[in-house]
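**Student:** with the sequence up front, the predicted model follows.
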Amino acid sequence: MSTLPDSVDETGQLLRDGRYVADRSLATALYLSLSLGRPLFLEGEAGVGKTEIAKVLSLQLKRPLVRLQCYEGLDVASSVYEWNYARQMVEIRLAEVTGTGDKEKLSSDLFSEKFLVKRPILHALDKTPEGPPILLIDELDRTDEPFEAFLLEVLSDFQVTIPELGTIKAQEPPLVIITSNRTREIHDAIKRRCFYYWVDYPDTERELEILSFKAPDMPQKLSTQIVAFVQTLRDMDLFKLPGVAETIDWAHALVQLDHLTLSPDVINDTLGTLLKYQDDIARIKGSEAARILDEVNAALQVGQRSG
């Protein structure tokens, strides 16, 4: 288990050592979350690197990552605990066949911890040899409001109440990262218990640095063209703008195909790795892709001459 960073600079370096390029404002929010023991609520478009922060923290701090992937209809049985009903029935049948054990003792045993099936949140409250785990509550906006209400107890006191067992409280609170793609608004009661940070698309310089980590074998010219092309797309009115994840996927695809530079044909052949909706692909493919590429190349030439 590694110790928590002692400063914003150390937090930024911790992320960088995990090949995550963060600006200082994100490093500040994360440092405050870790040092003050408050959950960090990360909001932003899909593919900008919110989930990756929790993965990097787990890797760099050598803590287990407990991930709760949210979805519509998520309930306590799937996220916190449920009872092992099959095993309970076997225990009842054995008691009936053997005729041993009094009913009161059997009843209390059936709702003891040995019959408890722990789900992610309850696992995150356990003490582990590596230290408090990283609890990632991913895409909270996909759940329903009743689940948010349940989370209030977890985020306030790091405890859950099981009627048959009582209240289970973490000896050491987990490090909590919550993400949302903002498909709906999260209730203020949740946000008040967290530090908040909006994860935006990176600027050109930072996205180039991200590619240098994620695709180190890529030719510099191709990397520069890719980032400039993607940055241009993000200024357009598309149904779904490409995130950093799509930039990385596109870069890996082009390297796999042994392309050293962008061309209109290369773009048309690989747009499906960058854009995920047919309407967006149809709008960019062909003459529009060629026009954007011409603008990108012209801007890069001007930059080279001025440099």
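**Tutor:** Sure thing, it's come through. Numbers count the residues shown, from 1 in each chain.
**Student:** every contact and neighbour count from this point should use C-alpha atoms.
**Tutor:** Fine.
**Student:** next SSE after the helix or strand containing residue 270?
**Tutor:** For residue 270, the enclosing helix or strand under DSSP states H and E is helix 264-270. Reading on from helix 264-270 to the C-terminus, the next helix or strand found by DSSP H and E is helix 278-284.
**Student:** so which bits of that following helix are buried?
**Tutor:** Buried residues in helix 278-284, counting neighbours by 16 or more other CA atoms under 10 Å, are found at 280, 281, 284.
**Student:** repeat for stretch 294-307
**Tutor:** 296, 297, 300.
**Student:** in CSV, list these along with secondary structure.
**Tutor:** Output for the buried residues of stretch 294-307, formatted as CSV (DSSP: H, G, I helix; E, B strand; the rest coil):
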residue, secondary structure
296, helix
297, helix
300, helix
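**Student:** before we move on, what SS does residue 66 have?
**Tutor:** strand.
**Student:** wait, it touches residue 136, no?
**Tutor:** Yes. Using CA atoms under 8 Å, residue 66 is in contact with residue 136, at 6.1 Å.
**Student:** which residues sit in contact with residue 208?
**Tutor:** 223, 224, 227 (CA atoms under 8 Å, 6 or more residues apart in numbering).
**Student:** okay, pairing it with this:
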Amino acid sequence: MTEADFTFLCLLLRQRSGLALGPDKRYLAESRLGILCRRRCIESIDALMQQVRMGRDPEIEGAVVEAMTTNETLFFRDSTPFDLFRDVLLPEKLAANAASRTLRIWCAAVSSGQEAYSLAMLIDAMAERLAGWKIAILGTDISGEVLEKARAGLYSQFEIQRGLPIQMLLKHFGQRSDKWQISERMRAMVEFRQHNLLERNDQFGRFDIIFCRNVLIYFDVPTKEKVLGLLAPRLGPDGALVLGATETVIGLATALRADPQQRGLYRPAQAARMSLPPALAPRASTGPIPAH
């Protein structure tokens, strides 16, 4: 890849996805775009970049952006956020939303779906306490390819072994040849939509909980500010935003503040911190994200 092509690629990625690609990532670009060339029978990266530069084929441009997007994920990745969800956030919402009996969750940059399905399995484990509740989980990602995989819920043995407890494997998955597929019931709990975090999101309405983990680390400061500025209005007054362990809103978003007792948890700045006991609310009624 020429220096000029790499510079063009960096600009394209920043504009289209917010991804900040440093000069030390040139080898990564060559590796991923090389794979894309082989898939599409394009003779070289130079030829691929020439097609992109011509700007005549939005589909090939989108394929380049998708090829460069990091889609690393696994079930129950970093156990702490899932403990937080089960032990703190769910009890809070059981109490706060007792009248409406609704719960809306957004997994942003969901990749191939493991995070959203991990949350669905935790919710299923509390089915008796969530009887009569309407629960909606939305998973979004910029990549249409990984979303197709997420919708299918079909994973390799390697992917299954990464973080999934054996009890949940036996309860929620069935073997399909050399792969494992999550049950139709779990798949029905999550709706997947294609979405770019740099674009407007008001069509999704508001959420009680948003997971947006290990995404901001790939962005420069102005892009982080933009993404957080778009996420904050999507939280309800007592909503909760969960970021990755090395991510923060401090110095980036005045509309959000860190929860003083829970690392990686952020709340609307105007909301008083909730400190609620686990709800004793009474199998969960789940459904797709309602249209707005």
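**Tutor:** In hand now; what should we look at? The shown structure was predicted, so the numbers you read here are calculated from the model rather than taken from an experiment.
**Student:** quantify their similarity with the TM-score.
**Tutor:** The TM-score (TM-score structural alignment, normalised by the length of structure 2) is 0.26; 116 aligned residues with a CA RMSD of 5.6 Å.
**Student:** residue 66 and residue 136 of structure 1: which has the busier surroundings?
**Tutor:** Each of residue 66 of structure 1 and residue 136 has its neighbours counted (other CA atoms under 10 Å); residue 136 has more, 27 against 22.
**Student:** so the more buried one lies in a strand, does it not?
**Tutor:** Yes. Assignment of residue 136 of structure 1 by three-state DSSP places it within a strand.
**Student:** surely it meets residue 67?
**Tutor:** Yes. Residue 136 of structure 1 lies in contact with residue 67 (CA under 8 Å); the separation is 4.7 Å.
**Student:** out of the contacts of residue 208 of structure 1, which is most surrounded?
**Tutor:** residue 223 leads the contacts of residue 208 of structure 1 on contacts (other CA under 10 Å) with 25 neighbours.
**Student:** quick check: that one is in a helix.
**Tutor:** Yes. Per three-state DSSP, residue 223 of structure 1 lies within a helix segment.
**Student:** residues contacting it?
**Tutor:** 208, 211, 251.
**Student:** out of those residues, which are inside strands?
**Tutor:** The strands, defined by DSSP state E, take in nothing from the contacts of residue 223 of structure 1.
**Student:** a markdown table please, covering those and showing distance to residue 16 of structure 1.
**Tutor:** Converted to a markdown table, those look like this (distance: CA to CA, whole Å):
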| residue | distance to residue 16 of structure 1 |
| --- | --- |
| 208 | 14 |
| 211 | 13 |
| 251 | 20 |
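**Student:** quick check, nearest of these to residue 121 of structure 1?
**Tutor:** Nearest to residue 121 of structure 1 among the contacts of residue 223 of structure 1 is residue 211, at 34.0 Å by CA to CA.
**Student:** picking that back up, next, the buried residues of the helix holding residue 270 of structure 1.
**Tutor:** So helix 264-270 of structure 1, judged by 16+ other CA under 10 Å, has buried residues 264, 267, 268.
**Student:** the last one against residue 289, yeah?
**Tutor:** Yes. With the criterion set as CA under 8 Å, residue 268 of structure 1 and residue 289 qualify as a contacting pair; they are 7.5 Å apart.
**Student:** find residues that contact each of those two.
**Tutor:** With CA under 8 Å, 6+ apart as the test, residue 268 of structure 1 and residue 289 reach no residue in common.
**Student:** the stretch 101-250 of structure 2: helices as residue ranges?
**Tutor:** Assigned by DSSP state H, counting those that start in this stretch, the stretch 101-250 of structure 2 shows helices spanning 114-125, 144-152, 157-161, 166-172, 184-188, 221-231.
**Student:** can you lay out those helices as JSON lines showing mean neighbour count and distance to residue 12 of structure 2?
**Tutor:** Formatted as JSON lines, the helices of the stretch 101-250 of structure 2 follow (neighbours: other CA atoms under 10 Å; distance: least, CA to CA, whole Å):
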{"stretch": "helix 114-125", "mean neighbour count": "21", "distance to residue 12 of structure 2": "28"}
{"stretch": "helix 144-152", "mean neighbour count": "18", "distance to residue 12 of structure 2": "18"}
{"stretch": "helix 157-161", "mean neighbour count": "14", "distance to residue 12 of structure 2": "31"}
{"stretch": "helix 166-172", "mean neighbour count": "12", "distance to residue 12 of structure 2": "40"}
{"stretch": "helix 184-188", "mean neighbour count": "15", "distance to residue 12 of structure 2": "34"}
{"stretch": "helix 221-231", "mean neighbour count": "18", "distance to residue 12 of structure 2": "14"}
